[in-house]
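# Mind folding the following:
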Amino acid sequence: MINWQANVLPKQFNRRLNNFKRPVNPPLILTAVFFTLIIFGTCLLLLPFASVESLSFIQAFFTASSAVTVTGLVVIDTGTALTTFGQCVVMVLIQIGGIGFMTVAVISFLSIGKNLGLKQRLLASQAFDTSDLNGVIHVAKCVITYSLIIQTIAFCLFFISWIDDYGIAGSAYQSLFYTISAFNNAGFALDSNSLMTFKSDISVNLIISALFIIGGLGFTVLIDIYQQRRWHKLAINTRIVLIASAVINCCAFFLIFLFEYSNPATLANLPFNEQVIAAWFQAVTPRTAGFNTLPISQLTSDSTLLTLLLMVIGGGSVSTASGIKIGTFVILILAMYSYLRQKPQVTVLNRELSDKLVIKALSVVILYLFTAFLSIMIMSKIEQASLLDITFEVISALSTVGLSRDFTSNLSIPSQLIIILLMLIGRVGPLTFAYCFARPKLQPLKFAKTTIQIG
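Got it, this is the predicted structure:
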């Protein structure tokens, strides 16, 4: 009897213990949480009082996916097809999707007096892209605090700008919607023409562009700026993001102005000051936001190609923007430069970058391009449309930008499902999404080195 208990019971307990100790897969859980939030938003949008006319499941699913992934691609007109309740649902989904579900979860746990366990900290560290398990609570608090402060300031500025046009109630609602949409880089608008109505309004253009640029820098960058407040004390990552963002934005502004200056469908017929404003807005919006003050389908081929590149680059890590991210882009440029100069290491600002970091950046780009090309290939077989329109739509979805060449509403249901998947992949990150299926595996053996001809 004693031997039976000694042999059988421990096996049962060991089996349960092994199940309990099964390693957590944070990428898979984060992706599942985003998908669950999308389903929840879809159910809310399907309620009778959420829309003027009943939405189909795919319309509600697409809208919820676009809001949670802060993309901005739409198959319905948000301003006319949805009721105030439906628009509020979209705002909430944007806010949660933008600042991150894990941020909301961490703050919710703390507000009810609960402590975060190891699994919760692992999930949060994956979402915040940090290895510091003890610092995730501080990061979550900072994300919430900075988001509220920045959005409150922007709301007040919007309210002052619009109160004469929309009245107190209308201005307040309009200000709230665009503040949330812009800061979270969502690109949702209450007008079917996005922000084309405000292309000559300096205050609206500056406020919205400032919002999505700040939101696209990354919360770790904002935290570092606030804590250090001196350029030489800022982290290398912060300085790289700030320098790269400034250079990319300025170069894009100059090129867009140059490409569109003589285009009668965009800038040619505008006064010079409005040309400058519109060129600036169109230059900075592709990397992050998805708003537009110029008709995207009427841009020159040069501007369209530049817009595609800007969408691929995207914003900063741990931000409301997506794409391959600025850090990834800079690392690959530096790696190429170091190889051409025959340098043994990749360096930046007198610091050496590890080979692992370079390989990670390369992996992100390869996964991004593979996903994009595969999607373009499949959609080109489904849709009777130009390759440019399909490519633009795929890149916009995968980078969660939201710009479109008036093509989204014409997508078939299979293509809409592909775009939904791309938006989800873009929001969690191609590498994170791949980790859902590829588990890390340690290699105990070392193999002999070999070479493969390249270049």
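# only C-alpha atoms for contact and neighbour calcs from this point on.
Fine.
# list the contacts for the nearest residue to G97 once chain neighbours are set aside?
With Cα to Cα, 6 or more residues apart in numbering as the criterion, G97 has its nearest non-adjacent residue at 4.5 Å, and that residue is V68. By Cα atoms under 8 Å, 6 or more residues apart in numbering, the residues touching V68 are 34, 37-38, 93-94, 96-98.
# Just among those residues, which is most surrounded?
For these, the largest neighbour count, defined by other Cα atoms under 10 Å, is 32 neighbours, found at I94.
# one step back: just give me the closest of the contacts of V68 to A189.
I94 (12.1 Å; Cα to Cα).
# Give me the distance between the closest one and A64.
Distance of I94 to A64, given as Cα to Cα, to the nearest Å: 9 Å.
# Same question for L195.
Taking Cα to Cα, one finds L195 at 21 Å from A64.
# All the helices of the stretch 51-200 of the chain, in order from the start?
Counting by DSSP state H, counting those that start in this stretch, the stretch 51-200 of the chain has helices at residues 57-68, 78-81, 84-99, 101-111, 118-128, 136-183.
# Repeat that for the stretch 301-450 of the chain.
Using DSSP H, counting those that start in this stretch, the helices of the stretch 301-450 of the chain run over 301-313, 326-340, 355-382, 387-398, 413-428, 430-435.
# So which of those is nearest I243?
helix 326-340 (10.2 Å).
# Can you give me every residue that contacts I38?
61, 64-65, 68.
# That one belongs to a helix?
Yes. Using DSSP: H, G, I helix; E, B strand; the rest coil, the assignment for I38 is a helix.
# Compare L195 and A64 (neighbour count), which wins?
Taking other Cα under 10 Å, L195 and A64 do not tie; A64 has more neighbours (28 against 21).
# isn't that one right up against C43?
No. With contact defined as Cα atoms under 8 Å, A64 and C43 do not form a contacting pair (9.1 Å).
# Which neighbours do the two have in common?
Counting by Cα under 8 Å, 6+ apart, no residue touches both A64 and C43.
# Name the nearest of the contacts of I38 relative to Q384.
Distance to Q384 across these (Cα to Cα) is lowest for F61, with 23.3 Å.
# to compare against the first, here's another:
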Amino acid sequence: MSSEQRAFRIQAAIRPFSRHLARVPPPLILALLYACAILIGAALLMLPVSQNIPLSWSDAIFTATSAVTVTGLVVFDVGSGLTLFGQTVLLFLIQLGGLGLMTFAVLILAALGLNVGLTGQMYLRDDLNQSSIYQLMMLVRTIFKVVLICELAGAALLAVPFTRAHGFWQGLWEALFHSVSAFNNAGFSTNSNGLISFATDPVVNVVIPLLFITGGIGYVVLHDVARSRRWHRWSLNTKIMLLGTAALILWSVTMFAVLEWHNPRTLGLYDSFAERIAVSWFQGVTPRTAGFNSVDVAAIHDSTAMMFISLMLIGGGPTSTAGGIKVTTFVVMILATTAFFRRQTELHAFGRSIGFDQILKVTALIAISAILVFVAIFLLAATHDGHFLDICFEVASAFGTVGLSRNYTDDLNGFGRAVIIAVMFLGRVGPLTLGFFLATRATPRVRYPKGVIYLG
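Next up is the predicted model:
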């Protein structure tokens, strides 16, 4: 049999499978891909070559889910519990989870036919500026280049403090691990106490936040800013994302400093004003996306924990490595609420109108997210003993794929781990899945007369 005949037979065998696959909704494909990555990752972590300590399947599946969903919650110390091979597997899962979501988001836009120049469609349409699959694939390749440059540059800079603390080769590995983890907003650390020992290091305080802010702000925003330096040429999505991110950073850093300034277990550990500001900066920007800690999160005040919960639920930007309901969703919710009290019939910002379909999408996202978080908190509270705030914090961290914890992850039983796994999975895959179905339009065949409902 010639090679051409063999290739023809292979194509003939694959063609029916391809036709069936084409009928599967992209969100279901996304969920299946994530689930397969989690199972394969868990199987690799169960190999003896990956372990320094005995791991159960529950440990492996929880850790693999946390890595693929770029969350960062752990049930054991990955630095001492995993070998170099195991840590490499974990790093690959983090990279796959963070990068995979961005590239799939671009492909979803292409599958939905979101072309440039059509007003009132989904956000990001005018940011991508692509009208064909080929151009979108070129953009995906550009994403790979940006990720590679950012992670390698971050690793090179982080090598300075890490090699000084851990030696040359171990320091290089930890610099690479933390760079990839930071850019993908994973929050995994090979240090048992996180980054507490580097809390006042200037390089760590600059490079790590720069990496996770860049990864969490959204590639389409970076693409828009790189394409033009002028404010008036940026899209509405980019303007809202940049201003919303700046406002949230200013709020979180300032409030963390105010609330924790005299806490003897957090900022009170440092004597100088500059050190307290540096720690406030790092710990103030990390709750929305990354999940790194430079202080003991279990030692923060309850008021600070509540602020962290709100930031974790908001999350980062669309088509980014961050989770949560997204900054743009939060800003549109605020704008819609303000418009209601002002009795405005149209919603607009920066000289652009926001379509009614976008407002419906925001409402659906917030409603579903609130229900998911509430149900998870209820299930954990009903089956676990512990401080209620710690449970709320754990669920918010899992949904926002942040990874911060008040040392409650180790207290989860088998059912609790299953709940957190489900929340991490839905928090990562759910928003894009919901966005796909909301973007599918159906023209109503029947119109009904308006009714009156008394609200509030």
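# Nearest approach to A50 of the first structure belongs to which of the helices of the stretch 301-450 of the first structure?
Going by Cα to Cα, the one of the helices of the stretch 301-450 of the first structure nearest A50 of the first structure is helix 413-428, 20.8 Å.
# what stretch of the second structure does that closest one fall on?
Using TM-score structural alignment, helix 413-428 of the first structure corresponds to residues 414-429 of the second structure.
# Measure the mean distance from that stretch to the first structure post-superposition.
Taken over the aligned residues, the distance from stretch 414-429 of the second structure to the first structure averages 0.7 Å (mean Cα distance after the TM-score superposition for the first structure).
# Checking Q11 of the second structure next. Helix, strand or coil?
Criterion first, three-state DSSP; result for Q11 of the second structure: helix.
# ok so, going back, deepest-packed of the helices of the stretch 301-450 of the first structure, please.
Comparing the helices of the stretch 301-450 of the first structure by mean neighbour count (mean count of other Cα atoms under 10 Å), helix 387-398 ranks first with a mean of 24.
# Between helix 355-382 and it, find me the angle.
Angle of helix 387-398 of the first structure versus helix 355-382, following axes from the mean of the first three to the mean of the last three Cα atoms, to 10 degrees, is 130 degrees.
# once aligned to the second structure, how far is helix 387-398 of the first structure on average?
Averaged out, helix 387-398 of the first structure is 0.7 Å away (mean Cα distance after the TM-score superposition for the first structure).
# chain center to that helix: distance?
Centroid displacement of helix 387-398 of the first structure relative to its chain, using Cα atoms, centre = their mean, to the nearest Å, is 16 Å.
# Measure how it sits relative to helix 301-313, angle-wise.
Going by the same axes, to 10 degrees, helix 387-398 of the first structure makes 30 degrees with helix 301-313.
# Helix 387-398 of the first structure corresponds to what range in the second structure?
The aligned range for helix 387-398 of the first structure is 388-399, by TM-score structural alignment.
# what sits against T103 of the second structure?
With contact set as Cα under 8 Å, 6+ apart, T103 of the second structure has these partners: 140, 143.
# Which one of the helices of the stretch 301-450 of the first structure lies nearest to A246 of the first structure?
Short answer: helix 326-340, nearest of the helices of the stretch 301-450 of the first structure by Cα to Cα, at 11.3 Å.
# what packs against the closest one?
Counting contacts by 3 or more Cα pairs under 8 Å, 6 or more residues apart in numbering; DSSP states H and E, helix 326-340 of the first structure packs against helix 236-260, strand 346-348, helix 355-382.
# The second one: which residues count as buried?
Right, strand 346-348 of the first structure. 346-347 (16 or more other Cα atoms under 10 Å).
# what's the offset of it from the middle of its chain?
27 Å.
# Report the mean deviation for that strand after fitting onto the second structure.
Looks like 0.6 Å for strand 346-348 of the first structure (mean Cα distance after the TM-score superposition for the first structure).
# go on, the last one?
Compared with the second structure after the fit, helix 355-382 of the first structure shows a mean deviation of 0.6 Å (mean Cα distance after the TM-score superposition for the first structure).
# packing partners for that helix?
helix 326-340, helix 387-398, helix 413-428, helix 430-435.
# Adding distance to I454 of the first structure, write these out as a markdown table.
Formatted as a markdown table, these follow (distance: least, Cα to Cα, whole Å):
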| stretch | distance to I454 of the first structure |
| --- | --- |
| helix 326-340 | 13 |
| helix 387-398 | 28 |
| helix 413-428 | 30 |
| helix 430-435 | 24 |
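# Quick one: closest of those to A140 of the first structure.
Closest among these, once you apply Cα to Cα, is helix 413-428, at 17.3 Å.
# can you give me the offset of that closest one from its chain's centre?
Distance, centroid of helix 413-428 of the first structure to centroid of chain: 13 Å (Cα atoms, centre = their mean).
# Nearest to G323 of the first structure among the helices of the stretch 51-200 of the first structure would be which one?
Closest to G323 of the first structure of the helices of the stretch 51-200 of the first structure, according to Cα to Cα: helix 84-99, at 14.3 Å.
# what's next to the closest one, contact-wise?
So helix 84-99 of the first structure is contacted by 34, 37, 41, 44-45, 49-51, 63-64, 67-70, 78-79, 104, 143-144, 147, 177, 180-181, 184-186, 319-320 (Cα under 8 Å, 6+ apart).
# how does it look with 6 Å?
45, 50, 67-70, 184, 320 (Cα atoms under 6 Å, 6 or more residues apart in numbering).
# And stretch 275-291 of the second structure, by the same measure?
With Cα under 6 Å, 6+ apart, stretch 275-291 of the second structure has contacts from 185-187, 200, 205, 249, 252-253, 256-257, 267, 308, 311-312, 315-316, 322, 402-404.
# now swap in stretch 423-441 of the second structure and tell me
27, 69, 398-399.
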